[in-house]
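*Asks:* Pasting a predicted model and its sequence here:
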Amino acid sequence: MFIGIDLGTSSVKSILVDGNDTVIATASAPLEVSRPHPTWSEQAPADWWTATLKTLDEIKSKHPKEMAAVLGIGLSGQQHGATLLDKNGDPLRPCILWNDGRSEQECIEIAKQWPEISKLTGNPAMPGFTGPKLLWVRRHEPEIFKQVAFVLLPKAYLRYLLSGEMVEDMSDASGTLWLDVAKRDWSEELLAGQHMSRKQMPRLVEGSAVSATLKPELTQRWGMAKPPVIAGGGGDNAAAAVGLGAIHPGDASVSLGTSGVLWATTAGFAPNKNLPIHAFCHAIPNTWHQMGVILSAASSLTWWAHAAKSTEKELVAELGSEVTEPSPLLFMPYLSGERTPHNDPNIRGAFYGISHDTTRAQMTQAVLEGVAFAFRDCLVALTEAGTKIKAADAIGGGSQSRLWVAIMANVLGLPLSRLAGGEQGGAFGAARLGRMAATGESPSAVCKPPKRVETIAPMPALVQHYNETFRRYRSLYPALKGAFT
């Protein structure tokens, strides 16, 4: 038996999986995000731990026999979060999250200091990354910065509480702006240039390697026969890719989670200094990937459901089983700023084209399409960076909507496959990483692709309509940028 723990933005999800990839049990606990100022986004690390304990206690209460047989634990987590610890290992402040935009000025300064930083890190300086956040803390909270003894990413903080060890995997470390991504090691130059040091960093391991073992008291709490090993794990997207079996060059996926990711596994480290796309280490050895990232994917529909005083399911049901033409409205899904292709933390969302005749259904369709257009922006960026995507798997909570996946297929002009268990995401991949760490099995033996429920092919006539609408969509960003600058 193997456990996967996924520390997301909106919840912690734990999953129990057997040696045949059968999901025995799942449990989740919600998390809240604090936004004390515009563009800020924070969470209390203590809430992650409370939620993790709750999910594993629940699984143990229902499946004590299976929990006793657990051999390995894998971790998946939201990336980039700056969890600052003092010399005793206690948090100094709330964690600054991946979708926090306060460090824009620090990114400008990093770009001036290292114009070619993408060649080393695979990424331009972006406010979501960990390094700029620490520079912000140094400037605005100097007393806290002086006390920073360790910096951990969110899932590494969970590992620390589970095992007492400070360790991180390569895929998550790629999102700090401190990693030499090609060498898969911390960069002394980047750390020193950002007023940090290696001694403040966790030890690095591959995602499928053993990083630590579970504490005896927690082993006893959950009734395990012996302390299971804890794998290095992966950043949420890398772990989800492991769950999809996306470990070969050319494998691709579209993730409709809180944020959105267009993923492409690559044969090697493939940075592109001119575009805000990511080139990261994968969670398995000697493998890398590229990503285009949008900050508000399924969370755009969640926001609209709240504003419309309805549920997401009810809103989508109003559209019927298919759409035959684009909505007359355009929705710009920049609720938290945007990463790919704009790298703009200050831009904000908008509806365009509202009239006296506008209906709620048209607005809902525009939200689904606006997210799809943002993904197409990512596709354009990846294509310009030399990555060719011919088809992709749809994952994340939003992929449960066949209608939304069909809209995505027509906007992207790509066949998209819906998967059995596609909503499991990072937790399932984390369990696989835990299995590899415990058994020593190879990625090719463990990371088999899941069953494809159906493949939705784009419809040529609708693709043409969306091509025209996409041109209008792209013309709106400059106007919005002028309004929010």
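*Replies:* Right, received. Where do you want to start? Numbers count the residues shown, from 1 in each chain.

*Asks:* Every contact and neighbour count from this point should use C-alpha atoms.
*Replies:* Noted.

*Asks:* ok, residue 242 touching residue 435?
*Replies:* No - assessed by Cα atoms under 8 Å, residue 242 is found out of contact with residue 435, at 11.7 Å.

*Asks:* Looking at those two, which one has more neighbours?
*Replies:* residue 435 (32 against 29; other Cα atoms under 10 Å).

*Asks:* tell me which residues in whatever helix or strand that one lives in are buried?
*Replies:* Taking DSSP states H and E as the criterion, residue 435 maps to helix 426-439. For helix 426-439, burial by neighbour count (16 or more other Cα atoms under 10 Å) applies to 426-438.

*Asks:* could those residues go into a markdown table alongside distance to residue 391?
*Replies:* Converted to a markdown table, the buried residues of helix 426-439 look like this (distance: Cα to Cα, whole Å):
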| residue | distance to residue 391 |
| --- | --- |
| 426 | 21 |
| 427 | 24 |
| 428 | 22 |
| 429 | 21 |
| 430 | 24 |
| 431 | 26 |
| 432 | 24 |
| 433 | 25 |
| 434 | 29 |
| 435 | 29 |
| 436 | 28 |
| 437 | 31 |
| 438 | 33 |
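
*Asks:* which ones are touching the residue lying closest to residue 30 once chain neighbours are set aside?
*Replies:* Distances taken as Cα to Cα, 6 or more residues apart in numbering put residue 11 closest to residue 30, at 4.1 Å, once the chain neighbours are dropped. Neighbouring residues of residue 11 by Cα atoms under 8 Å, 6 or more residues apart in numbering: 28, 29, 30, 31, 51.

*Asks:* Recalculate using a threshold of 6 Å.
*Replies:* 29, 30, 31 (Cα atoms under 6 Å, 6 or more residues apart in numbering).

*Asks:* what does residue 393 give?
*Replies:* 253, 416, 417.

*Asks:* Of these, which belong to strands?
*Replies:* In this view, those that belong to strands under DSSP state E are 253, 416, 417.

*Asks:* dump the residue contacts of the second one.
*Replies:* Going by Cα under 6 Å, 6+ apart, residue 416 touches 392, 393, 409, 455, 456.

*Asks:* Output the residues you listed in TSV; the columns should cover secondary structure and distance to residue 356.
*Replies:* Converted to TSV, those look like this (DSSP: H, G, I helix; E, B strand; the rest coil; distance: Cα to Cα, whole Å):
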residue	secondary structure	distance to residue 356
392	strand	39
393	strand	39
409	helix	31
455	strand	38
456	strand	35
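
*Asks:* can you put those in JSON lines and add distance to residue 401?
*Replies:* Compiled in JSON lines, the contacts of residue 416 are given as follows (distance: Cα to Cα, whole Å):
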{"residue": "392", "distance to residue 401": "16"}
{"residue": "393", "distance to residue 401": "14"}
{"residue": "409", "distance to residue 401": "13"}
{"residue": "455", "distance to residue 401": "13"}
{"residue": "456", "distance to residue 401": "12"}
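
*Asks:* Against that first model, consider the following:
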Amino acid sequence: MRSGGRAVGTDALLGVDLGTSGVKALVIGVDGELLGEAEAGYPVRSPQPGWAEGDPGEWWAATVRAVRSALERAASGRAAERRPDGVRISGIGLDGQMHGLVLTAADGAPVRPALLWADRRAAGDLEPWTALPAGERERLANPVVPGMTGPLLRWAARSEPDAVRAARWALLPKDWLRMRLTGAAATDPSDASATLLWDVPADTWSRAALASAGLPERLLPPVLPSGSAAGALTGEAAAELGLPPGVPVAAGAGDTPAGLLASGAGEDEVRLTVGSGAQLVAPTGDPAPFPGGHVYRTAEPGGWYRMAAVQNAGIALDWVRRLLGADWEELYAAADQGGPGAGGVLFVPHLTGERTAGTGTGRGEDGAAGRLSGLSLGTGRTELLRAAVEGVALSIRHAASALPGGAPATIRLTGGGARDPRFRHLLADVLGAELRPTSLRSPSALGAALLAARAVGVPLAPPPPRNEPPIHPGPNTEAYRELYTRYLKAATAPEEPPLR
């Protein structure tokens, strides 16, 4: 492609996925060819028990590393051989971890560390939401949990009023990253719908929730369609990323709706994604709430999706693995040793609370606590590791039971946390469902690139998902049905008061 005799490169899109503990960058040509991909990590910090914080400065440094590395890979190797005129980024799209809170000054500088979705410090700040009239609460279409933006903002207003007074914007994580790229504040409906400050059927901020919580509307950013242009890359950000200034940046979406956009899931098809948490997701045309579940906006111009969420999937497995000094291979190998029930050991993985209806103590809908029971002198590492994998699978089954119509008979399986075949077979047994694995490279980052294409009016033909052979429930299904009854009793039991 040439303009006035000057080589300007081949059009490509950049998708950036800002996750909980790492960022992915993906460069894809408008013809659907994946040209370069990279990722970089950052820590989640817990300065007090139950807290989960991130440093946006570390998010930005990791984004710079990942984008530069993805661009370098796009400019080298086989991609460069096929595209000798180079690669030109026509647009940038973003997606990110949902919920949480980034309080920023007018110039986008954070006034305190970011509060993340796994944070529980706002458990005592939920009353303004639970006290809403039934009709107004139903319009939020979601259970009241402390890691959502609204309760976290109320905690900040009550506990750190100086920080709130210093803030101009209350942003979600990907919205902070976009402001760092463009200098402009905004959000999109898919992320806004996950704040407990959004009227889901009306598709606008909920004045009732804001008034009940006593939160200032001035902190809320403008709302733009996910696939619209929200600004252009500033000179400063462009220099750090190795891109020219002025590249359009899309409004973007939350990570789950971005992944849905990339996978092209049909209405009422249930998709299970396993990562730090786990999500059972089904697109729908009905924004009506359902007990124990979530209803959020999609990244499309209209529509919603139902979600039954598990907060503690990979995050719980990683905790057990590190506690026992095991690697991931040993953890998943344990899922293939012994039989169902892990020698009597039962693990309820609610380490950061949980959202499924019926869990916890009544101190807010995520008041559940983790439990480990059934230990004996004969319990060893293998039993503990197998119990961890079983506990996460049982927690996913519990969440699936909250979906309208109950746990589905077939589930499309995605996400990096469910790649190991031993875990897949155990999961099929526990769910009593046929799993249909679908492989798609970095679906959330790909969804972000699709939104970038829409923002700049460039047609993008994404690579189709690759379907793998289905996994059917095996002979252990009945044993896991009995173990699930024991799990439910433990997961829904009131928490014992602490010793004094």
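*Replies:* Cool, the structure landed. Just so you know, these numbers come straight off a predicted model, no measurement behind them.

*Asks:* distance from the helix holding residue 435 of structure 1 to structure 2 after superposition?
*Replies:* Mean deviation of helix 426-439 of structure 1 relative to structure 2 after superposition (mean Cα distance after the TM-score superposition for structure 1): 2.1 Å.

*Asks:* quick revisit: between the contacts of residue 393 of structure 1, which is closest to residue 169 of structure 1?
*Replies:* residue 253 (21.4 Å; Cα to Cα).

*Asks:* if you skip the residues just before and after it, what's nearest to the equivalent of residue 456 of structure 1 over in structure 2?
*Replies:* The alignment partner of residue 456 of structure 1 in structure 2, by TM-score structural alignment, is residue 471. Distances taken as Cα to Cα, 6+ apart place residue 435 nearest to residue 471 of structure 2, at 5.0 Å, with adjacent residues excluded.

*Asks:* Could you find the counterpart of the one you found in structure 1?
*Replies:* That one, residue 435 of structure 2, aligns with residue 416 by TM-score structural alignment.

*Asks:* What ranges does the stretch 51-200 of structure 1 have for its helices?
*Replies:* 64-68, 104-113, 118-121, 130-140, 142-147, 154-163, 170-173, 188-193 (DSSP state H, counting those that start in this stretch).

*Asks:* Looking at the ones you listed, which is nearest to residue 311 of structure 1?
*Replies:* helix 154-163 (29.7 Å).

*Asks:* Now the closest one on structure 2. Mean distance?
*Replies:* Mean deviation of helix 154-163 of structure 1 relative to structure 2 after superposition (mean Cα distance after the TM-score superposition for structure 1): 0.5 Å.

*Asks:* What range does that helix cover in structure 2?
*Replies:* Going by TM-score structural alignment: helix 154-163 of structure 1 matches residues 173-182.

*Asks:* before we move on, the earlier item: just name the most buried of the helices of the stretch 51-200 of structure 1.
*Replies:* Burial of the helices of the stretch 51-200 of structure 1 is given as mean neighbour count (mean count of other Cα atoms under 10 Å); helix 170-173 ranks first at a mean of 31.

*Asks:* which residues touch it?
*Replies:* Contacts for helix 170-173 of structure 1 (Cα under 6 Å, 6+ apart): 206, 234, 235, 281, 282, 283.

*Asks:* And for stretch 399-410 of structure 1?
*Replies:* 322, 372, 415, 416, 458, 463.

*Asks:* Helix or strand: which one has the spatially closest residue to the last one that is not a sequence neighbour?
*Replies:* Counting by Cα to Cα, 6+ apart, residue 410 is the residue found nearest to residue 463 of structure 1 once chain neighbours are left out, at 5.0 Å. Counting by DSSP H and E, the element that carries residue 410 of structure 1 is helix 402-412.

*Asks:* how close does that helix sit to structure 2?
*Replies:* Mean for helix 402-412 of structure 1 is 1.5 Å (mean Cα distance after the TM-score superposition for structure 1).

*Asks:* that older thread, show the subsequent helix or strand relative to the helix holding residue 435 of structure 1.
*Replies:* helix 443-446.

*Asks:* one step back: what residue of structure 2 matches up with the residue nearest to residue 30 of structure 1?
*Replies:* In structure 2, residue 11 of structure 1 lands on residue 22 (TM-score structural alignment).

*Asks:* Looking at the alignment, what corresponds to residue 398 of structure 2 in structure 1?
*Replies:* By TM-score structural alignment, residue 398 of structure 2 lines up with residue 377.

*Asks:* any idea how far residue 470 of structure 2 is from the residue nearest to residue 471 of structure 2?
*Replies:* 6 Å (Cα to Cα, to the nearest Å).

*Asks:* same question, residue 45 of structure 2
*Replies:* In terms of Cα to Cα, residue 45 of structure 2 sits 38 Å off from residue 470 of structure 2.

*Asks:* Kindly report the same for residue 80 of structure 2.
*Replies:* 37 Å.

*Asks:* Also residue 95 of structure 2?
*Replies:* Relative to residue 470 of structure 2, and taking Cα to Cα, residue 95 of structure 2 is found at 29 Å.

*Asks:* just residue 270 of structure 2 next, same as before
*Replies:* Residue 270 of structure 2 is 15 Å from residue 470 of structure 2, by Cα to Cα.

*Asks:* So which of those two has more stuff around it?
*Replies:* Taking other Cα under 10 Å, residue 270 of structure 2 and residue 470 do not tie; residue 270 has more neighbours (24 against 16).

*Asks:* what lines up against the more buried one once you look at structure 1?
*Replies:* In structure 1, residue 270 of structure 2 lands on residue 252 (TM-score structural alignment).

*Asks:* ditto for residue 350 of structure 2
*Replies:* Using TM-score structural alignment, residue 350 of structure 2 pairs with residue 334 in structure 1.

*Asks:* Name the nearest residue to its match, ignoring sequence neighbours.
*Replies:* Looking at residue 334 of structure 1 with Cα to Cα, 6+ apart, the closest residue is residue 349, at 4.2 Å.

*Asks:* quick one: what's aligned to that neighbour in structure 2?
*Replies:* Residue 349 of structure 1 maps onto residue 370 in structure 2, by TM-score structural alignment.

*Asks:* go on, residue 28 of structure 1?
*Replies:* That one, residue 28 of structure 1, aligns with residue 39 by TM-score structural alignment.

*Asks:* if I look at that match, how far off is residue 27 of structure 2?
*Replies:* Distance from residue 39 of structure 2 to residue 27 of structure 2, by Cα to Cα: 12 Å.

*Asks:* Many thanks, I have nothing further to ask.
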